[in-house]
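> got a predicted structure here, sequence first:
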Amino acid sequence: MLTLTCLGAAGTVTGSKHLLDNDGRRILIDCGLFQGLKNLRELNWEPLQAAPSSIDAVVLTHAHLDHSGYLPKLVRDGFKGRIYCTLATRDVAELILMDSAHLNEKDADYANRKGFSKHRPAVPLYGVHDAERAISQLTPVAFGERIALPGGAALTFRHAGHILGAASAEILWNGRRMAFSGDLGRYSDPVLPDPEAIPEADYVVVESTYGNRRHEPTDTTDALGSVIERTVQRGGTVVIPAFAVGRAQSLLYHLWKLRTSGRIAGVPIYLDSPMAINATDLLHAHRADHRLSPEDCASICSIATYTRDVEGSKAITASPYPKVVISASGMATGGRVLHHLKAFAPDSRNTVLFSGFQAAGTRGRAMVQGGNEIRIHGQWIPVRAEVRDLSMLSAHADADELMRWLSRFRRKPSRVFIVHGEDEASESLRVRIDRELGWEATVPRQGQVFQL
């Protein structure tokens, strides 16, 4: 009997983990960290519903932390199989997992030194050694190539857009054909390919991050330029919390367009994230996975001043001159951007600009919803800066684009499972699928088991 169990991303946009079980042979699709609300983050410390040692393989759709960040803990807790992903995802995941492990260790050490953790001592969820072991188990697969998985399953990756290397996964097992969307990107994105159609499937697992929303039709470059110009005119700095992989590179593209048009000439641009810098370098290594020409890629990547060391980052914070600072993390959950927020958020001349989805319980969501203070490193920081959220900068497909991807299946699937969305977004997409396509669609609960 083949079953599907959602061990994460059920009723939330984080912690993606979907388990296929065929009479005891198990394949896990994605293995992400829970982020945001405390009750979700605490799930990262709970034993996995399926023993890691019982899982035969992991299929990784892309490298973002909410899809890959639990891998080091899975390996530490006994998983010994292969982790199948695209070649670009393999390279990006190495950056993200090592960065996550370093941050886990650093945050635990900082909490112990400053004494603001409730735990004595604070310990990391996992460390660098665990990340290195997980990376050693990553197994690259080419787009469009069908490969055999343990237990008699077969896997094919198809382009999903979203970030470099991102894929949707088509899995054939026990006579059932299953499609996992992963995170779908935008159609006509200037940097990344369109989400690729999967011809047919018996069961579809689709994300719903923006299942109840449409992105504004406003020109992205123009909207970004207006925010920067307004902030610079009042002598302020624009701080952009951005995912180091995907958003940072797309932002560089739009900033390049603005610079070449003469709109932000003379405004310094800083990319203050070692991981984002390394991820930007990967654009050159994986040219088949994006739309940019080698010449444009080189120009875009040279638009910003790259800051790798801590002293350089501190110099950016100390500078009183107008500038644009791109720094991770995208939801302001950690990383160097926290230091910039501590410095720039209290000043009304500045702007904090968000460029992607902000999950519940994150500092990003609090600021977007109008919160006038945020807690960073045990301190409450006032937010007097202008806060803007340009949703059209998001790397996620909106509701119409999700429906466009679904409508390209050649036949009606037996069932659609709607995951990776907050309750309202997932339910809204379920209603649209029922009304517009006439398909049976379900929003799974955490841990719910479905027979396929």
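Received, thanks.
> going by C-alpha atoms from here, please, whenever you check contacts or count neighbours.
OK.
> number of nearby residues for Leu2?
17 (other CA atoms under 10 Å).
> was I right to think it contacts Asp21?
Yes. Between Leu2 and Asp21 there is a contact at 5.5 Å, judged by CA atoms under 8 Å.
> list the buried ones in stretch 348-368?
Neighbour-count burial for stretch 348-368 flags 349-367 (criterion: 16 or more other CA atoms under 10 Å).
> so what's Leu192 closest to, chain neighbours aside?
His290 (4.6 Å; CA to CA, 6 or more residues apart in numbering).
> in this structure that neighbour contacts Val191, no?
Yes. Between His290 and Val191 there is a contact under CA under 8 Å: 5.6 Å.
> then this one, side by side with the first:
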Amino acid sequence: MKLTFLGGAQTVTGSKTLFEYGKTRILVDCGLFQGLKELRLRNWDALPIDASAIDAVVLTHAHLDHSGYLPVLNARGFRGKIYCSAPTRELSRLILLDSAKLSEEDADFANREGYSKHRPALPIYDRKAVQEVMERFHAVPSGKWISIGPEVKIRLSPSGHILGSTFVEIEAGGKRVVFSGDVGRKHPTLYDSPVRLERADTVVVEATYGDRNHLEESASIDRRLIEAVRETHSRGGHVLIPAFSVGRVQEILYRLSTLKRRRELPEIPVYLDSPMGIEATRIFTEFPAWHRLEREEVDRLCKTAIAVKSRSESIRIMREDAPAIVIAGSGMLAGGRILHHLAARIGDPRSTVLLVGYQAAGTRGRLLQDGASEVKMHGRYFPVRARIATIPGLSAHGDQSDLLDFVRGFETPPKRIFLNHGEPQALDALRVKIKDTLGQDAVIPHLGERFDLSPFPEVVAARGVSHWPDL
């Protein structure tokens, strides 16, 4: 039994972990690298394993950093099934089609404007490639074991991160490996709390917020949201909310709908300028078993914002001088319609850019969060004069306390712990906390490290040596 970390190693994007048992090879998650250019360039590289040799992919959830490489994998010869929850299948279709569309548009724009070094600039994949890979998706029920190979079975259980997100358990040869994917909060706003699993011999756990705790309660988050809207409204500006279309858009709409109902916000139009956000919200309404809202709350959420369905409507809103709230993707300002609103408002001191999600290193969102005086979009630099604000407590990722609870929540505790999906500081802080709190050693893999999970595991073709207790 072996694990190879092909992505998400000492970074928060590009999640891919190869599980091998006998002749069975399973890829858990298949995400795109995002953020720093040196990471994004890896999306063009072939994996160190032939795609045709992978028997199956299991997705923890639909976010692009966990699903976005699938069309590339399929184009390079993958012919197996992709297992996931039913909401993840529908959301993945939406996210991948949007990713392809943006990639095509960026390539076209680069070719027209001539700012790419490549001649011609090409999309990493197109919409046809997405349609082809969607034929491989196979939705499975949560909580039930599914056999996918000789002596190998999987089970998916709700993780509380976004709609349809799950933990992945793989059992083979009597041993069980658990992949956390992205761990949700203890008490998510929209979803049930993450389930507790019985046991794990080995666990791979994310560490996005491994170095901190979310100190803000829901009421404090609402106060920050009220403050940002009221102050910007009084100045006559726009509140721009870059938001992940899946998960974050729905939570922002829910909070705005609640605050409007309580009459805690001024009269101000709310625009959802995100075709993907509009569709993701529709999908949200179709899976009531996967969220905790009542029908009336869902209806109110859906009526909170004006859905912007055309480019001409979007342009009209950009040119409006009256105060407004604009919610658009992408959440890290990596692309999407939010960039056009940002270009129109970033130089306006009356306006506010309200960051409500994790901003990975190298993204425009992180640059603004860190106080950049200018930001580059479509080959141009724009001076930053708008107010930049952050509501950190809105993250759908569990904090250090939540991650510790996940690790110690097994009825039979894991003997091996791997930490991934985090930046180096967060990974190391969680490693130290696990050692201090639970008395267990955790390993932080490097990209490409392969671990043998035999009774005396060793690192194969990797830096360093890992020593594990005998199973």
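Received it, and whenever you're ready, just let me know what you need. Predicted model, so just to flag it, every value in this text is computed and none were measured.
> what's the TM-score here?
Laid over one another, the chains give 0.98 as their TM-score (TM-score structural alignment, normalised by the length of structure 1), with 451 aligned residues with a CA RMSD of 0.9 Å.
> keep only those of the buried residues of stretch 348-368 of structure 1 that are in helices.
Those of these mapping onto helices are 363-367, per DSSP state H.
> just put those residues in JSON lines and tack on distance to Glu200 of structure 1.
Below are these laid out as JSON lines (distance: CA to CA, whole Å):
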{"residue": "Arg363", "distance to Glu200 of structure 1": "40"}
{"residue": "Gly364", "distance to Glu200 of structure 1": "38"}
{"residue": "Arg365", "distance to Glu200 of structure 1": "37"}
{"residue": "Ala366", "distance to Glu200 of structure 1": "40"}
{"residue": "Met367", "distance to Glu200 of structure 1": "42"}
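> among those, find me the one that's closest to Gly334 of structure 1.
Arg363 (9.5 Å; CA to CA).
> the closest one and Gln379 of structure 1: what is the separation?
Arg363 of structure 1 sits 13 Å away from Gln379 of structure 1, going by CA to CA, to the nearest Å.
> kindly report the same for Arg404 of structure 1.
Taking CA to CA as the measure, Arg404 of structure 1 falls 45 Å from Gln379 of structure 1.
> map Val205 of structure 1 onto structure 2.
Using TM-score structural alignment, the equivalent of Val205 of structure 1 in structure 2 is Val204.
> name the SS class of that match, please.
strand (DSSP: H, G, I helix; E, B strand; the rest coil).
> mind checking how far it is from Arg185 of structure 2?
17 Å.
> now do Gln440 of structure 2
For Gln440 of structure 2, the distance to Arg185 of structure 2 - CA to CA - is 23 Å.
> these two: who's more crowded?
More crowded of Gln440 of structure 2 and Arg185, by other CA under 10 Å: Arg185, with 24 against 15.
> the more buried one contacts Val195, correct?
No. Here Arg185 of structure 2 lies out of contact with Val195, judged by CA under 8 Å, at a distance of 11.1 Å.
> joint contacts of these two?
Both Arg185 of structure 2 and Val195 lack any common contact, where contact means CA atoms under 8 Å, 6 or more residues apart in numbering.
> my read is Val432 of structure 2 is in a helix, agree?
Yes. Counting by three-state DSSP, Val432 of structure 2 is located in a helix.
> so what's it up against?
Contacts of Val432 of structure 2 by CA under 8 Å, 6+ apart: none found.
> got a list of what Tyr187 of structure 1 touches?
By CA under 8 Å, 6+ apart, the neighbours of Tyr187 of structure 1 are 193-195, 397, 401.
> now it: how far from Lys257 of structure 1?
From Tyr187 of structure 1 to Lys257 of structure 1 the distance is 19 Å (CA to CA).
> what's the one helix or strand Ile83 of structure 1 maps to aligned against in structure 2?
For Ile83 of structure 1, the host element (DSSP states H and E) is strand 82-85. Using TM-score structural alignment, strand 82-85 of structure 1 lines up with residues 81-84 of structure 2.
> more neighbours, Arg404 and Gln379 of structure 1?
Neighbour count, other CA under 10 Å: between Arg404 of structure 1 and Gln379, Arg404 has more, with 15 against 11.
> so which strand or helix has that one?
helix 399-406.
> mean per-residue distance, that helix to structure 2?
For helix 399-406 of structure 1, the mean deviation from structure 2 after alignment is 1.2 Å (mean CA distance after the TM-score superposition for structure 1).
> residues in contact with that helix?
By CA under 8 Å, 6+ apart, helix 399-406 of structure 1 touches 184, 186-187, 195-197, 208, 210-214, 429, 433.
> for Thr61 of structure 1, state which of the residues you listed is nearest.
Leu184 (10.2 Å).
> how close does the closest one get to Arg158 of structure 1?
11 Å.
> need the overlap of contacts for those two.
With CA under 8 Å, 6+ apart as the test, Leu184 of structure 1 and Arg158 both reach Ser168.
> neighbour-wise, which of these two wins?
Per other CA under 10 Å, whichever of Leu184 of structure 1 and Arg158 has more neighbours is Leu184, with 28 against 22.
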